[in-house]
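**Student:** fold the following.
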Amino acid sequence: MSNSSSSNEDQQASGRAGPITAPNNYGPVIVDSATYTLAPIPESPSEGPSLSSAVEALEHLTLREVGNAYIIDTPLAIGHLTDTLLDLPTSPPSLYLSISGVSITRHGSISLIQLLVLPTNLTYLIDIHTLRASAFTTAGPRGRTFQSILEDPAIPKVFFDIRAPSSALHGLFAISLAGIHDLQLMELATRRRPRSKKFLHGIAR
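**Tutor:** The predicted structure is shown next:
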């Protein structure tokens, strides 16, 4: 058994918190931070070796956990994360995002971008407050940046009400979003009664 596995078992026995490194024979994993158990997620048959190696490289960074999410707050981490977002399935979309900040407009600020990657069922919190522009401009080993992912029309990305995030990303970081699926507009389009389409519903509705 590897030193990494032994260390994880020691932490589980003592109840101490600490970073978890997945064993090499696991694919993408969900980490239960309460018990430190590792549950393998079945990999898609269409998942290429490049995606598998990118996910493995990201896991080996021993990212900090907050609840069920991983914090991305270094250029190295954002670069490796970007590589895992390439070559993902597009139907249904693989990337689901939301943005947090203060007055999310071109005159406000962005603190966090929450990203769910559906095929791996992993959630990442990208710390824009710490990384600032480097969150979008740092290239991964395959040469792509997070900005290029956001601007790629061939990579579908799902938001709820894209208006404020689009304004903030463009005004603060010169990012022109493309390939966006807006759940708010999709919900509006599915309403059967014409009169009910006069107003948009908020996320609480």
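
**Student:** contacts and neighbour counts: CA atoms only from here.
**Tutor:** Will do.

**Student:** the strands in the protein, which residues?
**Tutor:** 29-32, 37-40, 65-66, 69-72, 95-102, 109-117, 122-127, 157-159, 180-182 (DSSP state E).

**Student:** mind checking which of those is nearest Leu58?
**Tutor:** For those, proximity to Leu58 was assessed by C-alpha to C-alpha; strand 69-72 is nearest, at 10.2 Å.

**Student:** and this one, so I can compare the two:
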Amino acid sequence: MFDEGVIKFSCEWQKTEPLAFSGLETLMGWRDRIFAAGLIGLYPNGIGYGNISLKLTDSSFIISGTQTGHLLHTEPQHYTLVDRWDIDRNSLHCTGPIKASSESLTHAAVYTLDSTIQAIVHGHSAALWQQYLNVLPTTRASVPYGTPAMAYEMGRLFQEEGLAQKRCLVMAGHEDGLLAFGETLEQAATTLLALKQL
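**Tutor:** Model (predicted):
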């Protein structure tokens, strides 16, 4: 876990003032609920984990910024717009007051797999990770987070493991990592939060 939270892609960042967009308050509210549940947070070594995104168009989404996991509450300056990406080249472009999360390419890949997906939540939990490893659709252990390989792994899970129906996965090569998505922020967040209730 020593490289946790490190951006592994080439990030072209256009720094701007905080963005204003419809749905920001809802996005921040769900992010803070996931933080309160312990699925977004900070490891003892000071590295943050977990992120949340909301699709705006077929080619753009808003995502929480890198290293915001420690924040009890987020504000507009903690979100950025990802408006261009190239998985093959391991690169993306973001516009906003902060660089995009280290899992942004994975979010981009999931959004391109199914046009009905409008929101994604990535959280961490050692207990849930161990409980659902190879029970829910699970990425290969050899695939590290934040890489083109992880982005392509999303497609494999859609094709081979019924990810579209289950809407939640475990990242075997990204210790403690889980990811959920949905047609709304509420559906994505409650899919992940529901694992704690089962």
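
**Student:** quick TM-score on the pair, please.
**Tutor:** Taking TM-score structural alignment, normalised by the length of structure 2 as the basis, the two superposed chains have a TM-score of 0.27; 96 aligned residues with a C-alpha RMSD of 5.8 Å.

**Student:** circling back: so which of the strands of structure 1 gets nearest His170 of structure 1?
**Tutor:** Ranking the strands of structure 1 by proximity to His170 of structure 1 (C-alpha to C-alpha) places strand 109-117 first, at 11.5 Å.

**Student:** report the angle between that closest one and strand 122-127.
**Tutor:** Going by axes from the mean of the first three to the mean of the last three C-alpha atoms, to 10 degrees, strand 109-117 of structure 1 is angled at 170 degrees with respect to strand 122-127.

**Student:** tell me which other helices or strands strand 109-117 of structure 1 touches.
**Tutor:** strand 95-102, strand 122-127, helix 128-131, helix 163-173 (3 or more C-alpha pairs under 8 Å, 6 or more residues apart in numbering; DSSP states H and E).

**Student:** as CSV, those with mean neighbour count would be great.
**Tutor:** Listed next are these as CSV, based on neighbours: other C-alpha atoms under 10 Å:
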stretch, mean neighbour count
strand 95-102, 17
strand 122-127, 20
helix 128-131, 17
helix 163-173, 18
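
**Student:** dump the strands of structure 1 into CSV; add distance to Glu56 of structure 1 as well.
**Tutor:** As requested, these are exported to CSV (distance: least, C-alpha to C-alpha, whole Å):
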stretch, distance to Glu56 of structure 1
strand 29-32, 10
strand 37-40, 13
strand 65-66, 17
strand 69-72, 14
strand 95-102, 19
strand 109-117, 15
strand 122-127, 13
strand 157-159, 23
strand 180-182, 28
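
**Student:** and of these, who's closest to Ala168 of structure 1?
**Tutor:** Closest to Ala168 of structure 1 of the strands of structure 1, according to C-alpha to C-alpha: strand 109-117, at 7.3 Å.

**Student:** ok, and what's touching that closest one?
**Tutor:** Contact with strand 109-117 of structure 1 is made by 85, 94-104, 122-129, 168, 172, as judged by C-alpha atoms under 8 Å, 6 or more residues apart in numbering.

**Student:** can you pull the buried residues of the helix or strand hosting Ala108 of structure 2?
**Tutor:** Taking DSSP states H and E as the criterion, Ala108 of structure 2 maps to helix 104-113. For helix 104-113 of structure 2, the neighbour count (16 or more other C-alpha atoms under 10 Å) marks 104-111 as buried.

**Student:** same thing with stretch 26-37 of structure 2?
**Tutor:** 27-35.

**Student:** ok, and the closest non-adjacent residue to Ala164 of structure 2?
**Tutor:** Phe158 (5.7 Å; C-alpha to C-alpha, 6 or more residues apart in numbering).

**Student:** give me the neighbour count for that neighbour.
**Tutor:** 18 (other C-alpha atoms under 10 Å).

**Student:** touching, it and Leu169? I think so.
**Tutor:** No - under the criterion of C-alpha atoms under 8 Å, Phe158 of structure 2 is not in contact with Leu169, lying 10.3 Å apart.
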